[in-house]
Each structure stands twice: as structure tokens, then as C-alpha cells.
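A.B. asks: Here is my input; please provide its structure:
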Amino acid sequence: MIHVITSRNRHLYEGELTQHFRVRYDIYVRDRQWLALDRPVPLEIDQFDTLDAIYLLSIDKGKLLGGSRLIPSMQPHLLSEVFPYLAPRGVPRRADVFEWTRIFVAKDQRGANGAAGTAKAAGGRALGEVLCGIFEFALDEGISAISAVGEMWWTPRFLEMGWKVEPLGLPTQIEGEWCNAFLFKVDDEVLANTRKCFGIEGSVLTRRGLRQPVVHHLDT
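C.D. replies: Take a look at the predicted model:
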């Protein structure tokens, strides 16, 4: 199941969150060599891991299989603070737009095809559950779109999964990798397409503790 962790219930997940930051360190610092994120303690925590961050973690019998992070676009986030030049027409910033970052799948849950394979082959069911969890959560919470910065090799995977994607600019090389900013529409069709791609039926989300809306719409 995909556990939803917010500022209201993170005290119930202290061990899982620490494990998640440790796995992120292994993936992004040790494996991918994002050395700007290196710290004396082997936990990958950046400036956007605030109380506004929402974590969607795949946990099975205490084992972390994968996860991702959502940040409200009205708050400082990766696209607005680090890569605004990837969206020359303007960074989407609305209450119902969140940014998606730091997706990962534990090494023993991945397929063998890496970036060259399909989404299903490369990430397996663990990836599918995390992605379905993102859209299921977004639909539950009134989020209409999700922004992201990603490598261009993700593009055929987005199409394979039936996502509705809008590039926010032209591809740009970042540390030797062609990247772009994207905006993804959130609707029932996209969730259904993602479930079909990975062979997932029904809800993958579970929630513990207090719950509050993450999108606050102003009355008009």
C-alpha cells in the first residue's frame, strides 16, 4: 500500500521517513552522484523537505519499496527556485497545482532494463503503485495538475502510461542530461490508464492519523 504522510501524521512514520531519506541518499548521492546533496549524515534531505511536503511511500511489512514527494506549487519548490528557466512562459503556481519530485523504487524491486525499458519493465509493480498513488491522492485532494522536472527519457514512458503531458519549455542539458519541465493533467482517465499499464486494480492508498485538505480553495 501507498502510505500518505503529511505534517499531521508524520509522527507515526518517523522510522519509515528516516529509512526513506537514507534510500534517497543511496540513489541520488551514491548512485547518481548528485554530490551537491551530500551531507555528513547519509540522509538525502533538501530545502524542500519541509512540513509542507507530502510523502507517498510504498511500505510492505515494514519494508520500504518506493516512494515520491509532492510540494504545493504556492510554496518554494524545485521548479520555482532552482529551474525556473525550464518554464519560460512562467512556473505554474496555483493552489491546485503540486510539484512531483524524488520518485524512487528500491533496487531489489526494479527490472533489468533501466532507462531504456518501458515503465512497467523498468520499475515493476512498485513503480506502478507509487504512480497510481500520486494520481489517486491528487484526485482525492482536488489537485488538478502536477508539475515536474525530469529527464527526457521519461517522455515515451509518459505516453505509454496514457498521461496528458504538456512540456513547459524546450529540453535543456543539465549536468550532461537532457531535461525538461512538464505539467501533467490530473483526471480519472489518467489514473485508469496508469492502473491498466501496470495491471493494478482498485485503490492503493492508506491513511493513518489526522487528515486535512491539502488544497484550500478561496470562496468567491
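A.B. asks: drop to CA atoms for contacts and neighbour counts, all remaining ones
C.D. replies: OK.
A.B. asks: Could you list which residues are in contact with residue 70?
C.D. replies: By CA atoms under 8 Å, 6 or more residues apart in numbering, the contact set of residue 70 is 53, 54, 55, 98, 99, 100, 101.
A.B. asks: Let's have those residues in a markdown table, adding neighbour count, secondary structure and distance to residue 36.
C.D. replies: Output for the contacts of residue 70, formatted as a markdown table (neighbours: other CA atoms under 10 Å; DSSP: H, G, I helix; E, B strand; the rest coil; distance: CA to CA, whole Å):
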| residue | neighbour count | secondary structure | distance to residue 36 |
| --- | --- | --- | --- |
| 53 | 19 | coil | 21 |
| 54 | 21 | strand | 23 |
| 55 | 25 | strand | 22 |
| 98 | 29 | strand | 24 |
| 99 | 26 | strand | 21 |
| 100 | 24 | strand | 20 |
| 101 | 20 | strand | 17 |
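A.B. asks: where along this protein do the helices fall?
C.D. replies: 14-24, 78-81, 119-141, 155-160, 188-198 (DSSP state H).
A.B. asks: Can you tell me which helices and strands the third one packs against?
C.D. replies: If I follow you right, that is helix 119-141. The contact analysis (3 or more CA pairs under 8 Å, 6 or more residues apart in numbering; DSSP states H and E) places helix 119-141 against strand 2-5, strand 54-60, strand 63-72, strand 97-105, helix 188-198, strand 205-206.
A.B. asks: Would you do the same for the sequence below? I want to compare the two.
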Amino acid sequence: MFKIITPENRSEHRGLIDAMHEMRYRIVVGEWCWHIPGIEEGYDKDQFDTDATVYVLVLSEAGEVMASSRLNPTTRPHMLSELFADYCDLQPYPIGPDVWECSRFVTDRSLMPDPVEDFRTRCRLGLGLTVWCLDHGVSRLSWLTHQKFYNLVQRVWTTEPLGLPRREGDDWAWIPAVSQIDKATLDRQLDRYRDAETIVADYLAPKLRASA
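C.D. replies: The predicted structure is shown next:
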């Protein structure tokens, strides 16, 4: 369902890691038009891809990287502490051994033309994050995410904002947030995975009616 790459097993998965960085570049630079200082062309690896980073991947049957996300300990420098601390204008970003930061939640939708498969892939990625956290005593994940994804996250994780939405010259309003991770979170994710067809049909119904 998902693959977790840790500092301990990273040497066994060099090819997958390279494929993940290449996929991330295609999406975040090629599709989302992000400007990320200091990265190689065709390869999204920045200062927050470190020797402590944990990666969660979802692979296709052919072994292609369809989706990925990364986890970093907040006890080390991370995106909120180093780049976006001023976004946290409601409450300080949390730090502690039980708090990790999630970033680069990326899916390659070109590999998933079926919207149900797209939804299930994102579910698998979220399940991987939650399972790793539960297995390692992580009770909270901090994020910087755009407002649309924040609204989706709230359906699965108990989430509160660390700051007000902030728009930085583009169409995305960014929100720093922190989410609780517990067994109930896992149960909700499993339910959504099982009900993928119904959830996607309900989501698409207004669009289909509008285009009819």
C-alpha cells in the first residue's frame, strides 16, 4: 500500500529516492511553478531533505513513484522554524520529540487518470504518514499547506491553524497548522479508503450536473 524509507534503510532504496526527487520536481516546479533556490534542474532536493528525514512513498504496480511526502523532526531545523516562523501569528510552531513536520505532500496525477485511483493514492499516502507516526510515538504533525488542502485535512485529522491564511503573490493562500495523530485518525482514513468510490462520486456530482 505504501513504502516508508527511513535513515536506517535508505541505502537499500537509492533508486526510489532519486525517482521521488525527480517526480517532485516535475510537479512542484513543472506544474505548480514553485521557485526553489539551490536545487538541481530536474531534481527537487533542498536543505530539508536531510539524514534524519523519513519518506513515505506510494508506488504503482510497475514500481513508479506515484506520490510521496517527507517527515522531519521539529527538534532540528525545519521549514516552519527556518523559513515560515512569521506565518505562525496565532500560536508558535510546536517543537518536541513527539512533533514532526510534514512537507512535500505530492502526487503525480498524470499516473492516475481515474479519480478514484487518485483519491485512493492520496489515502495511501496519508495512511503511511499516520502509521509511521503511531509506530514511533509521534502525536502531532505540523504543516504549511494551502487553504484548499487544509480544508481537506480537517476531514481526517483534528487540525488547528498556527496562523491566518497568507497570500504571497499567487493564487494559493498558505496556512501553517498542526494536526493530532491518534488511532481515531487511522480509523477515519481507513473508512475513507474503503468508501473511495462513494466519496469521489459525491464530490464529482455537482461538477457533472453543471456540465450537463
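A.B. asks: Report the separation between the two terminal residues of stretch 62-79 of the first structure.
C.D. replies: 32 Å (CA to CA, to the nearest Å).
A.B. asks: Identify the residues contacting stretch 11-25 of the second structure?
C.D. replies: 5, 41-45, 57, 64-65, 68, 104, 106, 108.
A.B. asks: ok, back up a step: which stretch among the helices and strands packed on helix 119-141 of the first structure comes nearest residue 121 of the first structure?
C.D. replies: Across these, residue 121 of the first structure has its closest neighbour in helix 188-198 (9.4 Å, CA to CA).
A.B. asks: quick one on the thing from earlier: tell me the one among the contacts of residue 70 of the first structure nearest to residue 79 of the first structure.
C.D. replies: The closest of these to residue 79 of the first structure turns out to be residue 99 (CA to CA; 8.0 Å).
A.B. asks: Excluding chain neighbours, what is closest to whatever residue of the second structure lines up with the closest one?
C.D. replies: Matched by TM-score structural alignment, residue 99 of the first structure corresponds to residue 101 in the second structure. Of all residues not flanking residue 101 of the second structure in the chain, residue 142 sits nearest, at 4.6 Å (CA to CA, 6 or more residues apart in numbering).
A.B. asks: what does that neighbour align to in the first structure?
C.D. replies: Aligned by TM-score structural alignment, residue 142 of the second structure pairs with residue 147 of the first structure.
A.B. asks: what's around its match, how many residues?
C.D. replies: Neighbourhood size, residue 147 of the first structure [other CA atoms under 10 Å]: 28.
A.B. asks: residue contacts, it?
C.D. replies: 92, 97, 98, 99, 100, 181, 182, 183, 184.
A.B. asks: how close does it sit to residue 91 of the first structure?
C.D. replies: 9 Å.
A.B. asks: Give me the residue at the spatial middle of the second structure.
C.D. replies: residue 105 (2.4 Å; CA atoms, centre = their mean).
A.B. asks: Please look at that residue and residue 57 and confirm they touch.
C.D. replies: No. Contact criterion CA atoms under 8 Å: residue 105 of the second structure and residue 57 do not qualify, at 9.9 Å.
A.B. asks: Which neighbours do those two have in common?
C.D. replies: 67, 68, 69.
A.B. asks: possible to save those residues as CSV with neighbour count?
C.D. replies: Output for those, formatted as CSV (neighbours: other CA atoms under 10 Å):
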residue, neighbour count
67, 26
68, 31
69, 22
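A.B. asks: circling back: could I get the helices and strands packed on helix 119-141 of the first structure as a markdown table with distance to residue 142 of the first structure?
C.D. replies: Output for these, formatted as a markdown table (distance: least, CA to CA, whole Å):
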| stretch | distance to residue 142 of the first structure |
| --- | --- |
| strand 2-5 | 15 |
| strand 54-60 | 15 |
| strand 63-72 | 12 |
| strand 97-105 | 9 |
| helix 188-198 | 12 |
| strand 205-206 | 16 |
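A.B. asks: And the ones you listed: which comes nearest residue 82 of the first structure?
C.D. replies: Shortest separation from residue 82 of the first structure across those is recorded for strand 97-105, at 12.8 Å, computed as CA to CA.
A.B. asks: what residues does that closest one touch?
C.D. replies: For strand 97-105 of the first structure, the external contacting residues (CA under 8 Å, 6+ apart) are 24, 27, 65-73, 77-79, 123, 126-127, 143-149.
A.B. asks: same deal with stretch 82-94 of the first structure?
C.D. replies: Against stretch 82-94 of the first structure from outside (CA under 8 Å, 6+ apart): 73, 74, 79, 80, 147, 168, 169, 170, 171, 172, 180, 181.
A.B. asks: buried sites along it?
C.D. replies: Neighbour counts using 16 or more other CA atoms under 10 Å place 85, 86, 87, 91, 92, 93, 94 of stretch 82-94 of the first structure among the buried residues.
A.B. asks: what's the spacing between the last one and residue 136 of the first structure?
C.D. replies: If I follow you right, that is residue 94 of the first structure. From residue 94 of the first structure across to residue 136 of the first structure, the span is 19 Å (CA to CA).
A.B. asks: do the second one as well
C.D. replies: Applying CA to CA, the value for residue 86 of the first structure to residue 136 of the first structure is 27 Å.
A.B. asks: same check, this time on the first one
C.D. replies: Distance check for residue 85 of the first structure against residue 136 of the first structure: by CA to CA, it reads 30 Å.
A.B. asks: cool, the fifth one as well?
C.D. replies: Going from residue 92 of the first structure to residue 136 of the first structure by CA to CA gives 21 Å.
A.B. asks: now residue 21 of the first structure
C.D. replies: Noted for residue 21 of the first structure: a distance of 23 Å to residue 136 of the first structure, by CA to CA.
A.B. asks: more crowded one of the two?
C.D. replies: Neighbour count, other CA under 10 Å: between residue 21 of the first structure and residue 136, residue 136 has more, with 22 against 17.
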